[in-house]
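Participant: heads up, no residue letters with this:
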């Protein structure tokens, strides 16, 4: 980013995947500014510069940063010590109004996300709401939701743009401040794929790429066919990749059942030989596996929390394939584990496994973290995937098609009907 010549960067949720000391070290290495107006210390001080000013062709351009207040629901609490993530609209409008008075153009770098028609569900409102609440903003360059806006969205006099994620596109908007009214003259997302690689950037990245190839290129297993996956796919309906991840977690810690968050499955697997790099594409965050031993009532609470929390956000809750839920009127009415119905009064102990994003970060699962039997095993989720491939060598997505959800009509039939959808692997 230094070599490319960025002017500023907004703070996102993944900046807090690691301790604040790592973020501060990155800030020292950067030749550009980290901007944010709504992250404060507990005594009300700004943590980052709220905005910067750049002079372009004699015009004063202000760049102000915004970060979603949802970060405490996404990041390890230990990495957020001493920080307050303020609601950004009321807290920064006066600042933007002042910037508008002495600048020619005001740009927001936003990590709030883009939600069309303000349909943000349980997430904090995004860029459309920002544009309505602070109409003095001329332009919002967004992130967080990885939205690919091929045309700018205009709310009042504010343009909203976003260029997907992962450096797939360079977003370009041409602005002519001498024009009255609409000042945009052109906008496009330019695909990066197809351009010749820059030798100066290659020289910088070469030693890291060589080391990564040596460490991550080793074969860990094989797939019969593709496991489709990735964001926008695994959340829609149960997919074999999610069931495979759940099975790997369950096996690694010898649990009775496992819970997997669909948004922690960031990729699928190609057909053929599978490398450690492929597994890291699925689970890139370094989450660890946590366990707890629950009785019947606690198990019901955990399953209901997982189911209701994710369906409310139009996400998919993944469970290991030995768990089947009977759903009636959108409510869980029966839970079967290994073919046996589990009552709320069951006194047995059931070992559950979930990664620490669920158990230690999401407040809905505080009761798991606070359980006397709770343990963070320290085992990384990618280790579980690697172990699973080494144990089974070859995986077929058709072996993971059993669904955890069934209608009451189906579930009232013998469970062997459902079990027969499993396809055993050929040895």
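Facilitator: Looks like it came in fine. A quick note: this is a predicted structure, and the numbers were derived from the prediction, not measured.
Participant: contacts and neighbour counts: CA atoms only from here.
Facilitator: Will do.
Participant: residue contacts, residue 294?
Facilitator: Contact analysis of residue 294 by CA atoms under 8 Å, 6 or more residues apart in numbering lists 348-352.
Participant: for PyMOL, what selects the buried ones among these?
Facilitator: PyMOL command restricting those to the buried ones, with burial defined by 16 or more other CA atoms under 10 Å:
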select buried, resi 350+351+352
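Participant: alongside the first one, take a look at this:
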């Protein structure tokens, strides 16, 4: 067979998405420089016959890498590009399978006499309707599922209509629903967080803690801060504010640790700030559960 070298490349700005405690320990270098050095090493020192890059850089950058670094194959991501037919630049083949588990990319290499004679790339549409859970994975997860099942599947609320996640859109009902209950749960004047952190819609009907965890999968801690209305009004971030904010008054604002570490509202303008006891999703889930119990 052939000796194949794999190289993973990721965007430098990915570091900005990490928790600050992790970010201090990590350096992410220019992917073109890193890729060039590793391709040279694998070809000259390890005598690799094929170089395959696994990238999270976006389709445009993949094309630049194909032209400049000339690997054999690039399996890319980040731009959510769906390539039903591979893109070939010189001798480099670029493949991307889109996003959100909608497709599965499959690359077949035909090796004869220790040489790559041909390849075949196919894109398959994926649906959970036609797939069965892997028995081995089910076996591994089973003890953990038993441990948390009672708490996670407990009914905590009832929705009369579905609330869909709509990142970057105004009048986002799901965002407003979560913020409103986050405010009440923490006795805050205002709640805000990044809409891209809301990963799943909430269905109509009974809502469980598991639903809230799927909607807010990141265990970001809740953070509370005192911020002047002037800065909230003039902040360029995108928030669906409710009510009237007065420039000279101070407001208690709750958010998650991800936003608190990155937004000037919290890093520069907060006169008081502290991390709360629980993650955001637990404050919301516990409050929803208590609101049912009180009825």
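Facilitator: Yep, it's here. Only a predicted model underlies this, so the values are computations on that prediction, with no experimental measurement involved.
Participant: what is the neighbour count of residue 181 of the second structure?
Facilitator: The number of residues packed near residue 181 of the second structure is 19, by other CA atoms under 10 Å.
Participant: please apply the same query to the one 4 residues further on.
Facilitator: By other CA under 10 Å, 18 other residues sit near residue 185 of the second structure.
Participant: residue 287 is in contact with that one, correct?
Facilitator: Yes. Using CA atoms under 8 Å, residue 185 of the second structure is in contact with residue 287, at 5.5 Å.
Participant: show me the contacts for residue 206 of the first structure.
Facilitator: Contacts of residue 206 of the first structure by CA under 8 Å, 6+ apart: none found.
Participant: which of the contacts of residue 294 of the first structure sits closest to residue 59 of the first structure?
Facilitator: The closest of those to residue 59 of the first structure turns out to be residue 352 (CA to CA; 59.1 Å).
Participant: what do we get in the second structure for the closest one?
Facilitator: In the second structure, the residue matched to residue 352 of the first structure (TM-score structural alignment) is residue 253.
Participant: show me the contacts for that match.
Facilitator: Contacts of residue 253 of the second structure by CA under 8 Å, 6+ apart are 188-192, 224-227.
Participant: ok so it is a strand residue?
Facilitator: Yes. Membership of residue 253 of the second structure in a strand is supported by DSSP: H, G, I helix; E, B strand; the rest coil.
Participant: my guess is residue 233 of the second structure meets residue 250, correct?
Facilitator: No. Applying CA under 8 Å, one finds residue 233 of the second structure not in contact with residue 250, separated by 11.6 Å.
Participant: now stretch 199-218 of the second structure: buried residues?
Facilitator: Result for stretch 199-218 of the second structure [16+ other CA under 10 Å]: buried residues 199-202, 207-216, 218.
Participant: for it, what is the distance to the chain centroid?
Facilitator: 16 Å (CA atoms, centre = their mean, to the nearest Å).
Participant: whereabouts in the first structure does it align?
Facilitator: Using TM-score structural alignment, stretch 199-218 of the second structure pairs with 266-285 in the first structure.
Participant: and stretch 154-162 of the first structure, which residues are buried?
Facilitator: 155, 157-162.
Participant: from those, which ones fall inside helices?
Facilitator: The members of these all map outside helices under DSSP state H.
Participant: contacts only, for the counterpart of residue 71 of the second structure in the first structure.
Facilitator: Alignment note: residue 71 of the second structure maps to residue 137 in the first structure; criterion TM-score structural alignment. Contacts for residue 137 of the first structure (CA under 8 Å, 6+ apart) come out as 96, 100, 105-108, 131, 158.
Participant: look up how far residue 297 of the first structure lies from the nearest residue to residue 256 of the first structure once chain neighbours are set aside.
Facilitator: Spatial nearest neighbour of residue 256 of the first structure, chain neighbours left out: residue 351 (5.1 Å); criterion: CA to CA, 6 or more residues apart in numbering. Distance of residue 351 of the first structure to residue 297 of the first structure, computed by CA to CA, to the nearest Å: 13 Å.
Participant: show me whatever sits in contact with both of these two.
Facilitator: By CA under 8 Å, 6+ apart, no residue touches both residue 351 of the first structure and residue 297.
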